[in-house]
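Participant: need a structure here:
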Amino acid sequence: MSRRAVPPPSASEPIVAESDRFRHDLIRALGHEPRAPVLLAVSGGPDSMAMLTLAAAAMPGGIAVASVDHRLRPEAAAEAAMVADHCAAIGVPHATLAPHAAITGASIQAAARTARYGLLAGHARAIGAEALATAHHVDDQAETCLMRAARGSGLSGLAGVRPRAVIDDVVVVRPVLEWRRAELRAIVRRLEIPFVDDPANHDPAHDRTRFRRLLDANEWLGPPQLARAAAALGDADGDVRAIVDWLWGERASVNGVGVRVRVAGLPRELTRRLARRAIGHVIAAADLSAPKWSEAANVEALLDALAAGKRATQAGVVAAATGEEWRFRPAPARRTG
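Facilitator: Down below sits the predicted model:
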């Protein structure tokens, strides 16, 4: 009895199991089957090019791609063009986005991130995308967790990158958040997908590069374990947020631009979050533009003052303690002349 030779697998076959895994992870992050196109943020690096490859195999006709040229490096335009050429070759819509004004500031990376998400969210809305997907992975999560721990971040910061978030009113998902960097790079190498290595990823001037080197040099730190810890902290942070939402409904009273919050018997973490929410509400209601305010701002001095029955001002909002109630309102305008 003769035996028929089995032909070797084609280049596309090794991606089947991985694309199925990707689709499962995307649906889990999104919460349901995609009902509209998903916009992929693709820089041209191996991680995002692997995500593009997986998504194209898992969701043919269901994705679009955008690349951001921050105009901070002369090579960025060629990198975006490489992504555009590859997308044209595989039949995926692509757009290159660029900021209208130069990116400046004390932290160029932070300013670039803000600009990037603003551009991507705007394009997602313009094309009717259901969500924006980024290629954050296990190793990114571990680096973020270590960086924020070194900065003394609280629960929300240590939770790191979330599988699902809302940025600029657009749902952002991270479908490869449980994949290793090496897995993603192996996909693009095996399938000979073009990619570029951003030199900024190797520049020791950046905090992330230094923490990446620390992880690479110390295997015992274990990126998967750090990522799991960040995920557990993310779950805990979500529970605390739900408690704060309930407390806000039960204990906060809003009167125009003013807010009153009953804080009796609450632990410091909950009063911290309620104070931040109250400050944010006053700023939005009174349309205060300065000083700059962030939900991650340090409010410890304000909490100490209120706990001692004193007044304190932060971000243009004055807070005062009256018995078991804290009151927040816009700070009076300073007299000049």
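Participant: rest of the way, CA atoms for contacts and neighbours
Facilitator: Will do.
Participant: Need the single longest helix in this protein, by residues.
Facilitator: helix 223-251 (DSSP state H).
Participant: For it, buried residues please.
Facilitator: Using 16 or more other C-alpha atoms under 10 Å as the test for burial, helix 223-251 gives 223-224, 226-231, 233-234, 237, 240-241, 244, 247-248.
Participant: For that helix, which helices and strands make contact with it?
Facilitator: Applying 3 or more C-alpha pairs under 8 Å, 6 or more residues apart in numbering; DSSP states H and E, we find helix 223-251 packed against helix 138-150, helix 155-158, strand 258-262, helix 268-286.
Participant: Residues contacting the helix or strand following that helix, please?
Facilitator: Once helix 223-251 ends, the next helix or strand along the chain (criterion: DSSP states H and E) is strand 252-255. With contact meaning C-alpha atoms under 8 Å, 6 or more residues apart in numbering, strand 252-255 is reached by Val259, Arg260, Val261, Arg262.
Participant: cool, stretch 264-282 as well?
Facilitator: With C-alpha under 8 Å, 6+ apart as the criterion, stretch 264-282 contacts 240, 244, 248, 257-259, 261, 263, 293, 295, 299-300, 303, 314-315, 317, 324-325, 328-330.
Participant: Next, the second sequence, to be compared with the first:
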Amino acid sequence: MALEGLRQRLTDLPQGRFGVAVSGGSDSMALLHVAAETLAPARLCAVTVDHRLRPEAADEAQMVARFAEGLGVSHDVLSWADGPFARETSGNLSERAREARYRLMADWARERGVVGVLLGHTADDVAETFVMRLGRRAGLKGLAAMAPVTHFHGVPFHRPALDERRAALRGHLSGAGLHWIEDPSNRDPRYDRTRARDALRHLSAAGLDPDDIAAAATHLRAAEIGLQHLLSDWATRHARTHRGANLIDAPALFDLPSDPALRVLGGALRHVTGVAHPPRAADLSRLLAALRSGDTRATLHGCLVTRDRTGIAVLREPAMAEASVPVPLGATWDDRWIVIGPGESGMSVKAVGAAGLSQLGNWREAGLPRAQAMSGPGVWRGETLIAAPELLPDGPFASKFARDDFPAWLASH
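Facilitator: As a prediction, this is how the structure comes out:
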């Protein structure tokens, strides 16, 4: 039977119901079809994200819905509300769309109660990504193959087709008389991935096949995992998470060679915010240099980073926390905190902020810096702060940081 490796990896998945991310392209359509053949359709639910960047995207999502329905798999469409305005703002559109897509799917996965989401990335994607990042002079982390399982916003995303070639997936669909959507952006030379595919065709003609590149990237992935574990062991001795902030021993960090020190610092930023990617290397290097020079107070990547005689603290930037959308009790706020307690109508979770501290005469008893206190979770009813469980933990509300402590988290990131 074709695609035996993919079928085996699907069979080896944990028990439970899985989401399948389906764009309508060949890779994700084949993944859904093979998953429905291999697993009971009742164990699957499909999801399509409409970024609202192309007018035909809505019709494509409906085509996927009909395809899923024919397989007996439920299907939902998620829309990126900010998509129509994204082109008018500065920044990397593809990166912002990707971040929005994973955030939407993670929220959907939690609402659906699925144990993970399946992605259709293939060996071709691994090779293309390698070429793209090689052009950006990436190091080990950037050139390493994408992981078989990655956590985004607390949800595991599985890539069971990483060892499969796109041609094999298309052959499966064609053999079953099925069709897929060709995204016109895949032929647009303005996009890095399109140029990477063109480069791979030339490399294949020269005898360097995408399978070879994907295999090399997989070897680099193994080296990357080893380094992650070494840095996690280091962080166990020299760093800790305290009420949503990462505290790092400054002399120990400065004793590390430059690359590991940057990895630890970039990881500390990502751990606090939940952002998938680290800041630009140049910005991170400048921050590390400033920390080495002495007492520092700087913002980067949504974090406030300080150094004083007690060490380095990486915490959420208060202004960014206050800008985060309020959520109901029990939901993840600011991609950091989950607050539970006796909910009542009109209650929501948002940053304590300066307004909340003004209503708490004894907040200093918690022993937290003002910025950390401001960026923590508060339970509000209108303009009234009902509770601040990280500052006054003895009430009926409890808060939990949404990720493992930094040293443990670093082992897989």
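Participant: Would you write a PyMOL line that selects the buried entries of the contacts of stretch 264-282 of structure 1?
Facilitator: A single PyMOL command selects the buried members of those (16+ other C-alpha under 10 Å):
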select buried, resi 240+244+248+257+258+259+261+263+293+303+314+315+317+325+328+329+330
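Participant: With adjacent residues omitted, what lies nearest to Arg125 of structure 1?
Facilitator: Of all residues not flanking Arg125 of structure 1 in the chain, Val170 sits nearest, at 7.5 Å (C-alpha to C-alpha, 6 or more residues apart in numbering).
Participant: was I right about the one you found contacting Ala121?
Facilitator: Yes. Contact criterion C-alpha atoms under 8 Å: Val170 of structure 1 and Ala121 qualify, at 5.9 Å.
Participant: more neighbours, the two?
Facilitator: Just comparing Val170 of structure 1 and Ala121: by other C-alpha atoms under 10 Å the higher neighbour count belongs to Ala121, 22 against 19.
Participant: Map the more buried one onto structure 2.
Facilitator: The pairwise alignment with structure 2 assigns Ala121 of structure 1 to Ala106, based on TM-score structural alignment.
Participant: Quick check: its match is in a helix.
Facilitator: Yes. Checked against DSSP: H, G, I helix; E, B strand; the rest coil, Ala106 of structure 2 lies within a helix.
Participant: on that earlier part again, hey, what's in contact with both of Val170 and Ala121 of structure 1?
Facilitator: Leu132.
Participant: about what we covered before: what's the match for the residue nearest to Arg125 of structure 1 in structure 2?
Facilitator: With TM-score structural alignment as the criterion, Val170 of structure 1 pairs with Val155.
Participant: Tell me who's in contact with its match.
Facilitator: Per C-alpha under 8 Å, 6+ apart, neighbours of Val155 of structure 2: Ala106, Ala109, Arg110, Val115, Gly116, Val117.
Participant: can you check Arg292 of structure 2 too?
Facilitator: Per C-alpha under 8 Å, 6+ apart, neighbours of Arg292 of structure 2: Phe254.
Participant: repeat that for 10 Å
Facilitator: The contact partners of Arg292 of structure 2, taken as C-alpha atoms under 10 Å, 6 or more residues apart in numbering, are Ala250, Pro251, Leu253, Phe254, Arg286, Arg307.
Participant: And it, how far from Thr129 of structure 2?
Facilitator: Applying C-alpha to C-alpha, to the nearest Å, the value for Arg292 of structure 2 to Thr129 of structure 2 is 34 Å.
Participant: What of Ala30 of structure 2?
Facilitator: 21 Å.
Participant: Check the alignment and tell me where Phe67 of structure 2 lands in structure 1.
Facilitator: Matched to structure 1 by TM-score structural alignment, Phe67 of structure 2 sits across from His86.
Participant: what about its match, neighbour count?
Facilitator: His86 of structure 1 has 19 nearby residues by other C-alpha under 10 Å.
Participant: Determine the three-state secondary structure at it.
Facilitator: helix.
Participant: which residues sit in contact with Arg23 of structure 1?
Facilitator: Per C-alpha under 10 Å, 6+ apart, neighbours of Arg23 of structure 1: Ala29, Glu33, Pro34, Leu54, Ala55, Ala57, Ala58, Met59, Pro175, Val176.
Participant: in a strand, that's where the last one is, yeah?
Facilitator: No. Checked against three-state DSSP, Val176 of structure 1 lies outside a strand; its state is coil.
Participant: Count the neighbours of it for me.
Facilitator: 27.
Participant: Name the nearest residue to it, sequence neighbours excluded.
Facilitator: Among residues not flanking Val176 of structure 1 along the chain, His137 sits closest, at 5.4 Å (C-alpha to C-alpha, 6+ apart).
Participant: For Ser48 of structure 1, see how far away that neighbour is.
Facilitator: Counting by C-alpha to C-alpha - His137 of structure 1 and Ser48 of structure 1 are separated by 10 Å.
Participant: quick one: common contacting residues for the two?
Facilitator: Val176, Leu184.
Participant: Name the residues of stretch 139-153 of structure 1 that come out as buried.
Facilitator: Asp139, Asp140, Gln141, Ala142, Glu143, Thr144, Cys145, Leu146, Met147, Arg148, Ser153.
Participant: Read off where it ends up in structure 2.
Facilitator: Against structure 2, stretch 139-153 of structure 1 falls on residues 124-138 (TM-score structural alignment).
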